[in-house]
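>>> need the 3D shape of this:
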Amino acid sequence: MARVDPALAAARAAVRAELGDLAWSGELSPGGLVLVACSGGADSLALAAATAREAPRVGRSVRSVGFAVRVGAVVVDHGMQAGSDAVAATAAARCRELGLDPVLVRSVRVDVGPGAGGPEGGARDARYAALDAAAEETGAAAVLLGHTLDDQAESVLLGLARGSGARSLAGMPRRRGPYRRPFLGLRRAQTEAVCAAVGVDYWTDPTNLLPADGGGAAPARTRVRGAVVPALEDALGPGVVEALARTADQLRDDADALDALADDLLAAATAAPGGDELVLEIETLAVAPPAVRRRALRSAALAVGCAAGATTARHVDALDALVVSWRGQGPVHLPGDARGARACGRLYLRPTVPRAARPATPQPQPRSLEE
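Model prediction:
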């Protein structure tokens, strides 16, 4: 009997569980389509390979009569590096070789301004807008993302470094809307082993590598990946990555409960729904617990067009001060030149550009920087 590669077996089991859940829930029917978001890196190519192998047998683990589903891919070219179009074309070719169909390549324009949360935030928003559009165009039941346990741990550390709240520390959810992350329980080394086992070459993004001479600038996530996590493992021993991921899972439950309360508070405090501005009753906000009120205020800022990645704790603090520390201060300046101001017992949030005048482009769901 041929030896089964343990990394490939773990990857297939993870995908099998995800596809089975989609089938049990009725979201995925016989002949239905799932898409894999593929960058050409080890994580997403391993996911594409595992999904291609599991798709023909989805129903066998769900119902007495088996059924197959289709697997496609979406490759997003952000256009932020020289030769990115060639990288995208190669990734698409790899997916076709693995048997995925359809394979879509989407070129996007990235807003790198501070209002979009910088290059990382702009790239994320453009990528998810392209994935949303591809899923709608193809009628896909789900989009699979290749984030791993290592990505989750890095997200938690980045949130800690920024002094973020529970939502950011909760990292990336396994499931949100059409998006699924089957590999959140796998290490990055396992995805590289999967690629070796199936004989597929993967691309390594140079921005994910620390400069060889130790000098020069590198993205924050790259520094966490290449320097911080190894230092923690040296100091605290193995298991640090797994422990950070468990912390994210525990905090996510707390954050979900608080967000639900914040949604209720925002609805109760809204005095004049509709129009270009959001009007909130100060009295209703002021008596709410701070953790709930601050979440509601952040949601209010996003509702008038502030970019999620650019709306920081500093902006929320300033809005909160208008509610509970009112001393006659002037308006609060928010991302995208929106404004928050207090008058006559109400909090007014106004976008600079009226909603009716904004371009009708797809708007991604609010996400943390890590997603």
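>>> only C-alpha atoms for contact and neighbour calcs from this point on.
Will do.
>>> now do the helices in the protein.
With DSSP state H as the criterion, the chain has helices at 6-25, 42-54, 84-97, 118-138, 149-162, 166-169, 188-198, 220-223, 229-236, 240-269, 282-286, 290-303, 313-324.
>>> can you list the buried residues in stretch 284-299?
284-286, 292-299 (16 or more other CA atoms under 10 Å).
>>> residue contacts, the closest residue to Asp249 other than its chain neighbours?
Among residues not flanking Asp249 along the chain, Ala170 sits closest, at 6.2 Å (CA to CA, 6 or more residues apart in numbering). Ala170 makes contact with 156, 247-252, 255 under the criterion CA atoms under 8 Å, 6 or more residues apart in numbering.
>>> could you pick out the buried ones from these?
156, 247-249, 251-252, 255.
>>> buried sites along stretch 24-39?
Buried-residue list, stretch 24-39, by 16+ other CA under 10 Å: 28-29, 32-39.
>>> one more to line up against the first:
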Amino acid sequence: MAAIRIAVRRALADLPTDGPVLVACSGGADSLALAAATAFVAPRAGRAAGLVTVDHGLQAGSRHRAEAVARWATEAGLAPVEVVRVEVAGRPGGPEAAARDARYQALAEVAGGYRASALLTGHTRDDQAETVLLALARGAGPRGLAGMPARRDLAGTPLVRPLLEIGRAETRAACVALGLVPWDDPHNSDPAYARSRVRADVLPVLIRALGPGVLDNLARTAALVAADNAVLDELAVEALSRARHPAGGLATRILAELAPAVRGRVLRTWAHELGAPPAALSHRHVAALDALVTAWRGQRASYLPGGLRVLRRDDRLVSESSPASPADPAPVSEAVGSAPDDAVVEG
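Next up is the predicted model:
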């Protein structure tokens, strides 16, 4: 419990004080231990702290569990306390992605409504290790291997993960020490989900073969890659500014002079600016744009998600709305070259 409280205290020290800190709590051991630590630390730091729990409505009794979490939070001194019910059905992607999308949208709306200074989530070192392994298995590049950032923006509210250096066993031990009974989501042990299979089958094998330090090493790898990413992203911001063509689009001569890792980031950022949805933009789309720069042989336009296409006109890349995008919005450029894969895998 002491380790978790220290992690929360460090996280709060870096946050503005003009709004409550909200803990996203499902009632599981990780988020419950985080909420308990925040209820202890925040008042002593002169901070207001509340809690948000999301009812996805996917399991019998989910409403009662959410209300039980809210009652505990109120008794623990957290305020404000909100229960938010979301509709998962009909959202794009698989059930896991749809639930995550609904959850983060709800959390962002509540945090924005209270003008929260931050939203805290209970992702642990074990979650980070799982994320890195999934990213590696899916062929992700540096962004995926960087795992979950300790802090990112969520619709204008800082989303902070104080427990990325805390193990799952520690959060369970903290709950036991405090007499808290966490809820174990059956989805977390459902072999239908890749993350559940990694948790139940892959990580135990790695720990037996390589020792318990493998979890710390995977999490450390994510932190090291994230630090490198930050530098490359800064270089890409400057490079994108230089590559903008006076007539619109990007100058291919300047793009061609960039290191591949920087050029890939420039092209990805530009595609986002054009309106390509980040979740749908993949490595193959960026690779096709890269080919228009580095392997130009007069090939036709490249299609991007969002009904966009990019083509090369003389010395620049330009975009236009696609009159008839293919059913599968994969790029159709010929002679596809190489570009960094920045697929993001986040738990």
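>>> hmm, back to that, from the contacts of Ala170 of structure 1, pick the one nearest Arg188 of structure 1.
Compare each of the contacts of Ala170 of structure 1 with Arg188 of structure 1 using CA to CA and the shortest gap goes to Val156, at 16.2 Å.
>>> ok, the closest one touching Leu244?
Yes. In this structure, Val156 of structure 1 is within contact of Leu244 by CA atoms under 8 Å, at 6.6 Å.
>>> now the buried residues of stretch 284-299 of structure 1 in a markdown table, with distance to Ala68 of structure 1?
Converted to a markdown table, the buried residues of stretch 284-299 of structure 1 look like this (distance: CA to CA, whole Å):
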| residue | distance to Ala68 of structure 1 |
| --- | --- |
| Thr284 | 52 |
| Leu285 | 51 |
| Ala286 | 54 |
| Val292 | 45 |
| Arg293 | 47 |
| Arg294 | 46 |
| Arg295 | 43 |
| Ala296 | 43 |
| Leu297 | 46 |
| Arg298 | 43 |
| Ser299 | 41 |
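>>> the top strand by length along structure 1 to helix 42-54, inter-axis angle?
Counting residues, the longest strand found in structure 1 (DSSP state E) is strand 70-77. Between the axes of strand 70-77 of structure 1 and helix 42-54, defined by axes from the mean of the first three to the mean of the last three CA atoms, to 10 degrees, the angle is 160 degrees.
>>> what about strand 70-77 of structure 1, distance to the chain center?
Chain-centre distance of strand 70-77 of structure 1: 17 Å, with CA atoms, centre = their mean, to the nearest Å.
>>> ok, now stretch 107-120 of structure 2?
17 Å.
>>> so what touches it?
15-24, 52, 54, 154-162.
>>> which bit of structure 1 covers it?
Using TM-score structural alignment, the residues of structure 1 aligned to stretch 107-120 of structure 2 are 131-144.
>>> just stretch 220-231 of structure 2 next, same as before
Using TM-score structural alignment, stretch 220-231 of structure 2 pairs with 246-257 in structure 1.
>>> mean offset of that stretch relative to structure 2 (after superposition)
Compared with structure 2 after fitting, stretch 246-257 of structure 1 deviates on average by 0.8 Å (mean CA distance after the TM-score superposition for structure 1).
>>> neighbouring contacts of that stretch?
152, 156, 166-167, 169-171, 173.
>>> and these, which is closest to Arg223 of structure 1?
Among these, and counting by CA to CA, the member closest to Arg223 of structure 1 is Val156, at 13.8 Å.
>>> count of neighbours near the closest residue to that closest one other than its chain neighbours?
Using CA to CA, 6+ apart and skipping the chain neighbours, the partner closest in space to Val156 of structure 1 is Leu169 (4.9 Å). Residues lying near Leu169 of structure 1 (other CA atoms under 10 Å) number 29.
>>> same check, this time on the one 4 residues further on
By other CA under 10 Å, the residues close to Pro173 of structure 1 number 15.
>>> counterpart of it over in structure 2?
Alignment note (TM-score structural alignment): Pro173 of structure 1 maps to Pro149 of structure 2.
>>> same thing with Ala14 of structure 1?
Aligned partner of Ala14 of structure 1 by TM-score structural alignment: Ala7.
>>> so what's the residue count around Pro178 of structure 1?
Neighbour count for Pro178 of structure 1, taken as other CA under 10 Å: 16.
>>> skipping adjacent residues, who's closest to it in space?
Leaving aside its chain neighbours, Pro178 of structure 1 sits nearest to Ala142 (4.6 Å; criterion: CA to CA, 6+ apart).
>>> roughly how far apart are the closest residue to the match of Ala14 of structure 1 other than its chain neighbours and Ala295 of structure 2?
Among residues not flanking Ala7 of structure 2 along the chain, Pro162 sits closest, at 5.7 Å (CA to CA, 6+ apart). To Ala295 of structure 2, Pro162 of structure 2 is 44 Å away according to CA to CA, to the nearest Å.
>>> show me which of these two is the more surrounded one.
Pro162 (24 against 17).
>>> need the counterpart of that one in structure 1.
Matched to structure 1 by TM-score structural alignment, Pro162 of structure 2 sits across from Pro182.
>>> burial count for the nearest residue to Gly118 of structure 1 once chain neighbours are set aside?
Excluding the flanking residues, the one nearest Gly118 of structure 1 by CA to CA, 6+ apart is Val112, at 4.9 Å. As a burial measure, Val112 of structure 1 scores 15 neighbours (other CA under 10 Å).
>>> OK, contacts around Asp126 of structure 2?
164, 167-168, 215.
>>> 6 Å instead, please
By CA atoms under 6 Å, 6 or more residues apart in numbering, the contact list for Asp126 of structure 2 reads Gly167.
>>> how near is it to Ala226 of structure 2?
Taking CA to CA, one finds Asp126 of structure 2 at 17 Å from Ala226 of structure 2.
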